[in-house]
Structures are given as structure tokens and as C-alpha cells.
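Colleague: Okay, sequence plus prediction incoming.
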Amino acid sequence: MAKKKSKQAAAPAGGEGQNATLDEASQTQTQTQSSTTATTNSSTNGGQKKKPKASKELPSTASSQTLNICRNKHWRYISSYHGPWLQMPIEILETIASINYNTPRPRPIDPAVLFDLLKIRRLVDEATNLAVRAASDIASPVLTNLHGGLPGSSPMSMMGMTGPGHGMKLSHKRKSQMREQASQKLSRAYHLDEIACSVATMQGASTIEEIGAVVLQRNPQDLDARYVHFFHEKIPSRQMAESTSLESLTEIIAERPNESEALRTRAIVRTFKEDYEGAAHDLTTALAVCRIHQQPHRPNDEANSKLSHTGKRWRQEVVPAEKDQPTSLEIQLSFLRATTYLSLACQHIEDGLSSAQEKNGHADTDKPNGKPSAETNGQDSQEQDENSLRKQTEARKLVKKYAKWALRDLLAFLSHFEYAPNLPNLIVKDFNDRVNLSAQGSRNPRPSEATYLLEPHTTYTLAELFAAVPPSDLPPYPNEDVTNPEKQTYSSDSPKVCEGSTYHPLMTDALHSLLLCHCLIQTSAKELQRHTYMAARLIRLADGYPIFQACRSPARSDWLEVLRRADDSWLQLSASWDTLCTPAPLPFHYDPLQHGATSANTGASRKEAAAAAASLINGTPNTAKSVPSPEDQRRQRMRERDQRVRVALSDQRVCDEDTFRAAIEAQEKRAELEDRAAAAAATPPDGTSNADGRPRRWVVDDSEFYPVCTARATMIAQWVCEAPVVTSTTRRKKKTKRPEGKTDTLADSAKKMNLKDTAATVS
């Protein structure tokens, strides 16, 4: 009996020990099957007295490598949507969205994405509330809050005027209705932005992960539940392509042909399966459906277009109704199709470059000793070389064609955002001050009267900055302050204007992807240098305060790898890429109306604003620096660890256990360095400033700790170094002088019409 008990106790322990590979890094967000398998093995071994030892260890060994997580945790660009918007009270988020919308252009944050985040937060919170109440048998959260979850403690319960409280079971029908409502709200949130919604659901209760599956058990034809369950279904980690079927999404698309969100989701899944042509087709169809059937109704377009040129502030604050709020669906589709076309272009690079065998004249293809045979110099070898050259030429043309299409979509994406070369500093100060007031509890902070007296300023779309002829009134860049920060001097006269641009969580990746497209298009070095400086100008202005935090950009890592491998004489940049993208210093806020004299006023700093917001979120006054309890410190460590796991899972460089651990270690080392730098500068490690006192608006690349480059970076760098110049596929023909009196025949006219139709189809 003692031996049998020892065997039963050893089985679960062995299962847990063998499964401690990835589960230690993500205890709160991942679930494994090893514990269940180990428990089953223990009960089986307990019933059988004689069992070979090898057969007992086999199931636990096989299950130790299984790590099941929700499908939406594999989505790319998840780290781009992390930020304070996930934890701050919904009232503060709503106030900031209103402040941002009423700020003169260029607005600090894209209003479309900010309104979508507000809706997603509200929908996810309501869905979580319904799911938790259905699981806990709570009829109304109001009644629960009144008597603290204790039935009979309210005076109204003595008269029988209360609903079911805690411990009183709800009917199955009521529970089903609550879960259906929760799945509908989650479906609406995923329709708005599936990346942002995935991040929001990761921060919520684990109960909502099972909502879709529970509703489908009662009604398998519920489309909202099927869409939600697609994101929450548990699949093996890093096996997105192998464990995902397109059948459910295809059925949803067939049932709802006038909605483009399911097409967007299916296109993302196709990219995981490396079916880029199918993904591009789905995104093209989704864009057409969005523009025809889902174009939002905006009655104030005319007024907004006028304000975009004048840069004046509205005299009356405007809060648009939900149906009139801008949406970011078309922006998402443009970005996703651009990245898909860029991946398609990279897919043909290998076929477009000559291999080592072809460079050596096929010397090692016919004989093992490397000597060419008699047939090598014959007709077969010549035809083979011609076919190979023809295929290479076609592949090179495809690389250039898809890169041009990707560039077109990236410019369409950037056309939704704006840039101002002469933005008044008072507007920046007013936005920061109003955000600080909202963090301190003000629901409707009024703008400063001084902003109404400002002169109009010029705004451009970001796409206009990358035109063949850029605007002429841009400040010089890079200037001496960027290339030589040690020699930076400050004049006695404070500047009244600064540069400003609209922020989007995917903008940094889009700007780096634009540079990669120009590399594949083989843009001249001089023009590419101009685009590179323009991208660096905008990247250093990118600031997601107070909604988003800094994130790692996959395209930025690829661009750095291309710069590292390319020749030094290629672009001849005046400084390193890190130096060019150094965040711009916060502008001096010049306020001539204060005390009747001219003075430079820096206003509230970003660190103070972040502290104010954090104090309201945590429920403590910002003046008193409370020491966190050990439990709070443990929760903070858990949140940081979970976030590192999510970032590593969404990293394209992570492909196995070793790269996963390397990505986690790189983030830990980088966080340790940031903490040391913050401690040396006597500032809290909140990511708002570094050791030299300058604000941080993007994450320093982790290539120093994680020297693993993607296949895309390798292929693009090889293309830049080895690819010959690809001539354009379309050439303009000289117009020949037509003889007088000669008219086109019917066959010629039909031929021309056919060519036009073909060209329209291709374009």
C-alpha cells in the first residue's frame, strides 16, 4: 500500500515539473494540459498494480510540451496597443477622447482609433460584468453593491422587494440571456478593432474566454458567439497556422456579406498560413465593402475640412454622437493590405536573385567533381539558362510591383494623419493641462482663452510629406541639435511654435515599412535619403501620451538590419538611426498673457501628468507617495511578466523554445537597464524619461540583447546588396504620326478596348 501511494503522489509532481518550461512565464494567461494528463495517469496507475515504468512516463512527457492559449494572443502588433487606456477609469478615457477631438489640428491622437478604444473598453467591461454575474448567480450589480453581496442585509429585502442576491440561483434561461448579451457585446468590440479588443480581453476576467463556447452549446448557429469563440478558442502555442481553420469565418462571411470585419480576420489568418495572395484578395474585398456599405455618416465633414486649413479652435466644444464618430476600419484595412503586399514582394526576392550555382556557371550541377559535362555547353544548358533568367526577371518584376502596391496603401494609411510645421506651443500646453485636470477629477476641463487668439497654422497630411515635391515651409532636418546634442544651445527667446503630428499605434511600423518598400522599388539613394530623414522626423514626434505606451516595431528591427548590412556609401546618413529618431524635446510653452509680461512657462511636465493619472487610477492622492504593499508589488511583477510573454508571442522572430526564452530575457535585461537609468536620474521608472532627461517615446531596439533577425530583413538586405536594377514593366511609346484619312478598323477598336479592360483589371 505504501508503494502504491507513493506512485500516486509522484505522478502529478512529475507532470508539473516537466511542464515548467513556458508555464512559469505565463501562469495567469495560459493553460496547459499536463496537469489534467498527469492526474489521469495517476488515477490509472493507482488502479493497476503492475505497470511498466516507461509507459507511465510517456504520456506526461508528451503533454509537457503542450501549451494551450487563446488564439487572439497570437495576433501581431499586440504590443502597439498597450497603454494606460486599459486601466484608467472609463470616465477619464471619455474625457480625454473629447479633449483630443476638440484640440486644433493636428490632433495629438487619431480621433478614430481613440473613439474605437473608448467603445471597446465600454463593451468589454459590460461583457465582463454580464459574464461574471451569470457565473456567480448575481441578478443585478446595483443590488449587490447595496448590501455587499449578502442577502437579507438590505432593509428592502424584508418587504420582498429585492431580486436574487448572492447565493440565490438564477434560472438557466436568464443565465443564457446574459451570456448571449455578453457575446454580442464582445462581437461588437472585435468588429471595431480585433487587435485592441484582444489586448482588452487579456486584461479582463478569465470568465469571458468561455462565453462563446457556452453560448454555442445552446445555439450553434449564433454568429456573434462563433466570431467570439474563434478568438478565444484554445490552441497550441505558436501553432496558429496548423491549428486554425477558415471554415467558421467563411460561413460568417457568407451569412453577412455586407460586413468587412470577418474578411479582415480571415485575411490575418491567411497571413499566418503564408497565403498572402488570398489575404490580399480578402482585404481588397473588405475595403470595397467598407467603402460601399459601411461608410460612416459624418455631417460635419465640411466644417472639419475648413478647420483643417485654418487651424482655429472651435468656440463651442463638440461631442459627436456615436453614429457620427469616425471609425478606424478603413485605416486598419489599408495598413494590413500594405503589410500583405510587402510580404508578397519579399516572397519573390529569393527567386529574383541568382543563386551561387548560377553565378559559377552551373559548374556543380551535372557532375559531383564540379567539371562541366559535354551537355552543359549544349543546347539543353542554354535553354535552361534562358528559362532561369526569364524566371528571375519575372520574379524581380513581381517584387517591384507588389512593393509599389504596398507603398500605395501605406500612403493611403498615412493620409489619414496630419503634421504641422508651425504648431503654436500654447496648443500643446493647453492639451497637457486639460489632461492633467481630467486626471485630477475634472469631467469637462475648459480650454485656455489664449488659444482662441492664436494665428492660423498650416497642416499637411503625412502622405504629402512623402510626395515627389515636399512642402517648402518645413523646418530643416536633421539640424545641429539632432546630430550634435552635446553642442546644443538655448537662446534667450523661447520659441513660440513647434512641430506636431497625429499619433497612431501603427504609425511607427508604417513609416519603417515605407522605407523598406522604397528599398524594394530601388528608389535612388538621394531620394531614399530624403524619405529616410522625413520618416525619422515623424518618428521622433510620435507620442501616444496619455493613451499608449512605447512599443517595439517589427519593421524598425528589419530596417536597422538593412542599414547594418548595406554599404556605408549607400545612404550616407548624417547620424545613426537611433540618433535621428531621438525623441524631440518637449516644447517651451510661451504664454505672453501671464502677469502681463513675456515669460517661458514649461507648464505641467509629462511625468507629473502621468503621476496624476496613476494616482486617480490607483485611488491615492498624487501628493502622497504611498509605498506599495508586498501584494501590490507581486501583482505588478505578474502584470509585467504577462506583458513580456504576450510581446514575445507576437514577435515574428519567435519560432521555437530557444527564441521564446531569448525574447523574454531580452525584455528583462532592457527593463533592468531602464530601471538603473531611471534610478541614476532620480526619476521613477515609468518610461517617461531616461538618464539624460529627455522623454522616451519609443522603445530602444533590443537587437543588443536579442540578435535574431527575421527572414524578411535578411531578404530585403540581400535585395539591396545584390539585386540588379529592374527596369519598369510599362514603357511609354512614342506617338507615331497617323496618315491622313486613315481610320481605325473594328478589329483595332476591339483590341484597344480589350487592352483597357485588362489594364483596369490589373490595376
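Modeller: Thanks, I have it.
Colleague: For the rest of this, base every contact and every neighbour count on C-alpha atoms.
Modeller: Noted.
Colleague: so Pro108 touches Asn100, yeah?
Modeller: Yes. With contact defined as CA atoms under 8 Å, Pro108 counts as touching Asn100 (6.6 Å).
Colleague: Enumerate the positions of the lengthiest helix in the chain that are buried.
Modeller: Counting residues, the longest helix found in the chain (DSSP state H) is helix 379-414. By neighbour count with 16 or more other CA atoms under 10 Å, helix 379-414 contains the buried residues 388-389, 392-393, 395-414.
Colleague: So which elements touch the longest strand anywhere in the chain?
Modeller: As assigned by DSSP state E, the longest strand anywhere in the chain is strand 418-424. Packing partners of strand 418-424 (3 or more CA pairs under 8 Å, 6 or more residues apart in numbering; DSSP states H and E): strand 460-461, strand 497-501.
Colleague: chain center to it: distance?
Modeller: 25 Å (CA atoms, centre = their mean, to the nearest Å).
Colleague: what angle separates it from strand 497-501?
Modeller: Orientation of strand 418-424 against strand 497-501 (axes from the mean of the first three to the mean of the last three CA atoms, to 10 degrees) gives an angle of 160 degrees.
Colleague: and the host helix or strand of Val215, which residues are buried?
Modeller: Using DSSP states H and E, Val215 falls within helix 211-218. Neighbour-count burial for helix 211-218 flags 211-216 (criterion: 16+ other CA under 10 Å).
Colleague: next up, a second structure to put side by side with the first:
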Amino acid sequence: MPYEILEMLANINYNTPLPRPLDAASFFDLVKVRRLVDEATNLAVRAASDIASPTLTNVNGGFPSISSAMGPHGMGAPGHGGRLSRERKFRMREQASQKLGRAYRLDEIACSVATMQGASPLEDVGSLVLQRSPKDPDAKYVHFFHEKIPSRKMAECTSLQPLTDIIEDRPAEPEVLRTRATVKIFKEDYDGAIFDLTHALSISQFLRRSHGSGQEDAQVGDAQRTTRRRAHDIILAEKDQPSSLEAQLYFQRASVYLTMASERILDSIPTPSFNQSNGQPAANEADDGDAAAEANGKSSPDPDKESARDQAEARKLVKTYAKRAIKDYLSFLANYHYSPNLPLKVAKEFNDRVNMVAHGIRSSRAIDSSSWTNSHTVYPLSDLFRSVPPTDLPPYPSQDVLIKLEPEPDETTCEWVTYHPLLTDALHSLLLSHCLAQTSTKEIQRHAYMVARVVRLSDGYPIFQVNKSPARADWAEVIHRTDNWLGLSSSWDTLCTPAPLPLYDDESCSHHPCVHAHNYHVEKPAVSASVAASAAAALLAGTSSDAAAEEERRRKELIREQAILDALDDERVTDEASFRAAIKAHEKRAQRDDAMYSDKPSNGASATPKPGPGTSTSTTGPDTLDGTLNNSNNKKAKHPRPPTEDAEAEPLSRRWSAEDGKDYPLMTERANAIARWVQEAPVVTGMVKRKKRTKKPVGDANGVPAKVDAAGEALEQLEI
């Protein structure tokens, strides 16, 4: 896509009322990365090819340029075929490294992708500058990304010293701290990564407050909530454009906390020891009270009690890190917005302006908000996951929502959410963190439905394509291995099926060839309602069931095609044997899911989650399934019934059978650990801090006891 069109789309997106279709900060960063990489490529290619002017008209036999014509007279730069001086080449490469350094500071992943798609002279621009200027910080930073190391030994062969030197030279740049934290994550130095990310966050927040960028968001928000019409779009200067750095840091730190919690799960789950006489598991763990007593100094030579104490401490760490991850994920989600009742005219005008740009039609007219009949409501995404969610959300999931594949022609509003490339992974990681924090099963179920609501609305048009989400795959595995302990009304892929696109004036939207068919890992419906009804009628009438047999054959073909696609996406598939095993395992998984969810009656019964051993059964918060409070004005939505929970038909909390173990290992180590935590971990207690009683100090107010009490109260209030 040309840079000019990309820049115009970024401005259109920024001037769209909240919630914007795409995250404005990420979009602006992408535009700047594209421009900087293009300019750096131009400089690097010219330096490697001895081309002085960026635009030459005589390369392919055209008229000679003015610069080349005046070159023999000593005026102007040398033309094509002339030799540039070493100093000129060095300055051009130095300037290219500076531009690449800025691009990497904006977004490491986007810049890496753009650089790989660029010209080959970019690969050596950093090393060539370092040959003459070994202490150049920009060249060091660029060379750090371009240095060739073995792909499977990145942690061992990557040194932190270049990044440390840059940080010492430029201590006010949080982006290099982010890069060093990423390397520490690969080296499994999670504590060091948390330190760097926290330091980078403090620097970023200080710079944001000092530059007063918070005024811009407030002014834009106020302008979008008024009914006055702007004559033209707001074109922000580059220094005034929002930055995505702070959101990146929150997401990365939350991911580290979740990793630290997952790493300690196996050390926190008690291993049952079986009595040889009766085959019953022996009690080999002490409760949290005994562990606390031993922690206070009463050591015991019994190895079982010592192991139980260590497991209790590990469980507390798991829950602590999970709560910190939840806090950071909510801070990340607070940067993006959701609306339950966005007018369709807003979405239509955005798509119309995008189509105009795609066809080369320029329009500086801003989106008209004067024709809106009702103002729409905008919530930060983090508000959807509070203890009390907003009360005006449409019901989800409901029977009509799940089976509806086409929008209603008489709708005037629609749900809308701001898209971010990391949004899907952050939402599913939030669910995994709630599992480790042992949030009540009812609340996790409500959060799961809310995540499905947002994921089905997430759409990166017209810039971003769907990306793989490891957290979504792990969450689906946890649901599968725990036998849907939440009691979800449908399979996870069904709940996250993309919502139908709205109709604009009885005309379908033309910006997609199909209805959101680019969703990640979407299962196609097994049997359509019409075909199933005709097959059932044929069976009841005693006639031929060729239609049902043909549909069953097509269903198996679709399952196999999806299994092949999933196996191709699996990074653990390395040879033909593992590829065949992966296909077979995915086929079995799809067949089991079809058998589990195909025979559910839709009689309006609500889903009741099954509490696991490691989850609390408290029902704090709203007792709803669709993410909304019970309101007399809200219509009761029909919920499909989950799989039967009768003890005689299906055992609660079934363990992994030997047959499951024969399958190809679909789940990762993290999914395996979290599933075991949900099923086996005891409830962690003693995490609530008790308020210390204030006693009157002995002696004067400035004495030692008063200082000790003040220090203790300060430590209790300090958030670590």
C-alpha cells in the first residue's frame, strides 16, 4: 500500500468518533515506521550504489538531470556512474541508521517486518557505521537487531551489553529498556524483565505528563460528544500524535507476570501418594495454617510437611503474580473503547471514506455528527471486566445471536470495538490470569462471555489481518481438558464466531468478500438447520437418507480440511509423522466437540458452571450470564443449555484418561499447567492483608517506637 494512502487512512481513522475502528496510536506508529524505513532504504541503497540524488531521470535512458549536467563543471553532485566520497557514504549510512533506530523504538515487530521486506543494504548499515563510529548509539541499536545469530541459540548468543551501553548513554529513552526486557524474557530472567519494564513505564508516564499529551485525548473526546460539525479533519503534527509505547509496556509486563505465575504451578500442586494397602491417596499435605506456623520458625524434620509448606508458598506466589497480571491487562485494555449502540451511519461513513481513498478520491470533509438522532455510549474496554459491568449492554450469548448469520435490515445501531493487534491475546490472557487468581467460577464465566462478545466484534479492516493468538489456543485447551468446567453454552469457537456485518441502507457492506471469514480458527457449522430437518423428515417417513449421508460426508471433509490447516499452523510439527499425528488429533478433537455440543436443547435453560477444586464458589458480583445486570427493562434472552451435568451421565471433573494421553499433545506446557491448577489446586487463603491496629507509642512522638509504627504502616500501603 502506498505511504500516502496509509497516511490518509490513519487520519480518517483518527477523526472517526470513538470507538475508533483501529487504535490510533498503533496506526500512527505504523505510518511513521513505514516512512522511516522507506527513507532509510533510500539512503542505504544510494550509499551502496554511489547514487547522490534520490531521484534520477537518466537511469533508464531519459533526459539527463540538471545535477548530472552541471557535474562536469564542478557544480552539483555527481550523477549516475560517479563515485561518492567515503565521507558522503558514511553520512548517508549514519542518517539511515538514525532513521532505523527511530523506527525500532516505535515498534520493534513492525520495523523488523518492514526491514525484512526492504532492500539488502539495510542489513549492514549498522555494522558499517560502527566500523568508523563504535560508540554511535543508533548504530548499536540497529546492529543489535540485524546481528546474525543462530535462531535456536538466541538466548545464549545475545549479549545485553550493547543495550546497557545505550541505556547508560541515553537514560531517558524507555524504548531501549523495553528491548532489554524482551531479551531478558528469552533468557528467563523474569525479575530483571519486570524491573526494566517498570522503569520504562515510569519514564514513559513522566514524559507523557511533562509534554501534556493528555489534553489532546480530552479535547478530541469532548469534540466527538458534541453535535457540532467540523468542516475539515484534524491533521495532527507528528509530535502531537498519540504513542502506543505505554500500552506496549503494560501488555509486556502483564505477560511476564502471567509467565511467572505459570512457571510456579507445578511446584504448587500437591502430588498425591497412594497407600499400598487400600489404594487410596494418603494425606500428604499440611494446610495453610501449618505452613504458616512453620514459616514463623517452627521447623519440622518431616519432609512431607516441608514440601507442603513450600507448595503453599508457591500457591501464594501464583495467585499474587496472577493478580498483578490482571491489573496490567486491565490497564492495557483501558486504552481502547467499546460502544453498545454506535449509529450505523458512523460505520457507513468510515467505510465510504476508506473506499474513496482506495479509488484515489481525496476528501477532507470530517465525519458528520449533526445527523445523529441519539448520542452513543462509549466505554473503555476495561469497564467491561469490572466487578459490576455496564447495564446497557446487549444480551450475549443468546440463542438468536448465536444462530443469526445475517444482520437485521431495520437495525439503526450496532456494537463496535476498537481493534488492536494484541487485543485478542490480551483478552484470553486475562481469562487465564483469572483462573490462576482463583476468581469465582461465576465471575470467570461472565468474563469469558464478555471476551467472546469483544472477540467476535474485533476487525482490523482495512489495515490489519488476523494474527495467531497463543493465549486463545491455551484457553480453548483449558476448557477442553477441564470438560467445560465453566458450563459455557457453546464451544469457544462458536461463541467467538464473528458477528454479521451491519447493513447500510439495505445494502451489504462491500469491504469484505465474505462475512468476516478471516477470524482465527473458526469452525464451520457441522450441519445446517435446513439439511438436518430434511434428513430427519426423511428418516421419519422411511424414505432414503441420501441427503443426510451426503451432508455427513461433507462435514467430515470440512473437519479434515480444518485439521490440516491447524496442523500446518502448529510450530511443533517438524516431520511427516508429527504432521499426521497432529491431523488425527485435531480430527478427534473436532468430533468430540461436535458430539458434546450438537444435541443441546435450546429451551432457555441457563448454564450453571461447575466449580473446580481450585476455584472459589462465591457469587460476588452480578449473577448473570450475558454480562449485564438483571434489569426489568431488559428482555430475558434464551441461552442454549450446556452439556448435561447429571452425575450419572457425565462425571464431574473427569481426569485425563489414558486414551486422551495417546493423542498428539495439542496443548502447550502453560495450558497443561493451568488446567491442572483449575482441577487440582486447593483454594489459597490468607492473602487478605489485615489492617494493623494503631497503638499509642510509648515515649515522645518523635521517638523510635513512633518511627517503627510509621514505617510499618507505610510498608503496608506500598504497592509492590
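Modeller: That came through, no problem. It should be emphasised that the depicted structure is a prediction, and the values quoted were computed from it without experimental measurement.
Colleague: if we can go back for a sec, and Leu528 of structure 1, which of the helices and strands packed on strand 418-424 of structure 1 is closest to it?
Modeller: strand 460-461 (19.4 Å; CA to CA).
Colleague: I would like the residues contacting the closest one, please.
Modeller: 414-420 (CA atoms under 8 Å, 6 or more residues apart in numbering).
Colleague: got those as JSON lines, with distance to Thr265 of structure 1 columns?
Modeller: Converted to JSON lines, those look like this (distance: CA to CA, whole Å):
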{"residue": "Leu414", "distance to Thr265 of structure 1": "22"}
{"residue": "Ser415", "distance to Thr265 of structure 1": "24"}
{"residue": "His416", "distance to Thr265 of structure 1": "22"}
{"residue": "Phe417", "distance to Thr265 of structure 1": "24"}
{"residue": "Glu418", "distance to Thr265 of structure 1": "28"}
{"residue": "Tyr419", "distance to Thr265 of structure 1": "31"}
{"residue": "Ala420", "distance to Thr265 of structure 1": "35"}
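Colleague: List only buried entries from these.
Modeller: Going by neighbour count (16+ other CA under 10 Å), those have 414-420 buried.
Colleague: Distance check, the residue mapped onto Arg606 of structure 1 from structure 2 against Ala69 of structure 2.
Modeller: In structure 2, Arg606 of structure 1 lines up with His512, judged by TM-score structural alignment. Distance, His512 of structure 2 to Ala69 of structure 2, by CA to CA, to the nearest Å: 51 Å.
Colleague: just Glu246 of structure 2 next, same as before
Modeller: 51 Å.
Colleague: Looking at the two now, which is surrounded by more residues?
Modeller: Glu246 (22 against 15; other CA atoms under 10 Å).
Colleague: Translate that one into the numbering of structure 1.
Modeller: So Glu246 of structure 2 corresponds to Glu330, using TM-score structural alignment.
Colleague: Its match is in what secondary structure piece?
Modeller: helix 329-347.
Colleague: Give me the mean deviation of that helix from structure 2.
Modeller: By mean CA distance after the TM-score superposition for structure 1, the fitted helix 329-347 of structure 1 averages 0.5 Å away from its aligned residues in structure 2.
Colleague: ok, and what's touching that helix?
Modeller: In contact with helix 329-347 of structure 1 (CA under 8 Å, 6+ apart) are residues 192-193, 264, 268, 271, 276-277, 279-280, 283-284, 286-287, 290-291, 398-403, 405-410, 412-413, 416, 510, 513, 517, 520, 712, 715-716.
Colleague: And stretch 76-95 of structure 2, by the same measure?
Modeller: Contacts to stretch 76-95 of structure 2, defined as CA under 8 Å, 6+ apart, come from residues 40, 43-44, 47-48, 50-53, 56, 58-59, 67-68, 70-71, 125-126, 128-129, 139.
Colleague: Counting neighbours, which of those end up buried?
Modeller: 40, 43-44, 47-48, 50-53, 56, 67-68, 125-126, 128-129, 139.
Colleague: which residues in structure 1 form strands?
Modeller: Assigned by DSSP E, structure 1 shows strands spanning 31-32, 67-70, 234-236, 418-424, 460-461, 497-501, 589-590, 600-601.
Colleague: just checking, what packs against the first one?
Modeller: Yep, that's strand 31-32 of structure 1 we're talking about. Using 3+ CA pairs under 8 Å, 6+ apart, strand 31-32 of structure 1 sits against strand 67-70.
Colleague: what's the strand it packs on aligned against in structure 2?
Modeller: Using TM-score structural alignment, strand 67-70 of structure 1 finds no match anywhere in structure 2.
Colleague: wait, isn't Phe274 of structure 2 in contact with Ala282?
Modeller: Yes. Contact status for Phe274 of structure 2 versus Ala282: in contact at 5.6 Å, counting by CA under 8 Å.
Colleague: now for Thr459 of structure 1: what does it line up with in structure 2?
Modeller: Match for Thr459 of structure 1 (TM-score structural alignment): Val378.
Colleague: Revised request: answer the last question for Gly17 of structure 1.
Modeller: Under the alignment defined by TM-score structural alignment, Gly17 of structure 1 is left unpaired in structure 2.
Colleague: what's the distance between Gly17 of structure 1 and Met638 of structure 1?
Modeller: Taking CA to CA, one finds Gly17 of structure 1 at 20 Å from Met638 of structure 1.
Colleague: swap in Ala10 of structure 1?
Modeller: 29 Å.
Colleague: More neighbours: which of those two?
Modeller: Met638 (16 against 13).
Colleague: Quick one: map that one onto structure 2.
Modeller: Taking TM-score structural alignment, Met638 of structure 1 has no aligned residue in structure 2.
Colleague: Quick one: distance of the longest helix of structure 1 to the chain centre.
Modeller: Relative to its parent chain, helix 379-414 of structure 1 has a centroid offset of 29 Å by CA atoms, centre = their mean.
Colleague: what angle do that helix and helix 329-347 make?
Modeller: 160 degrees.
Colleague: Can you report how many residues lie near Thr244 of structure 1?
Modeller: 17.
Colleague: how about it, what's its match in structure 2?
Modeller: Looks like Thr244 of structure 1 aligns to Thr158 there (TM-score structural alignment).
Colleague: Can you give me the neighbour number for Ser153 of structure 1?
Modeller: So Ser153 of structure 1, with other CA under 10 Å, has 12 neighbours.
Colleague: With adjacent residues omitted, what lies nearest to it?
Modeller: Among residues not flanking Ser153 of structure 1 along the chain, His147 sits closest, at 5.7 Å (CA to CA, 6 or more residues apart in numbering).
Colleague: pretty sure that neighbour is touching Pro155, no?
Modeller: No. If you go by CA under 8 Å, His147 of structure 1 and Pro155 don't touch, sitting 9.3 Å apart.
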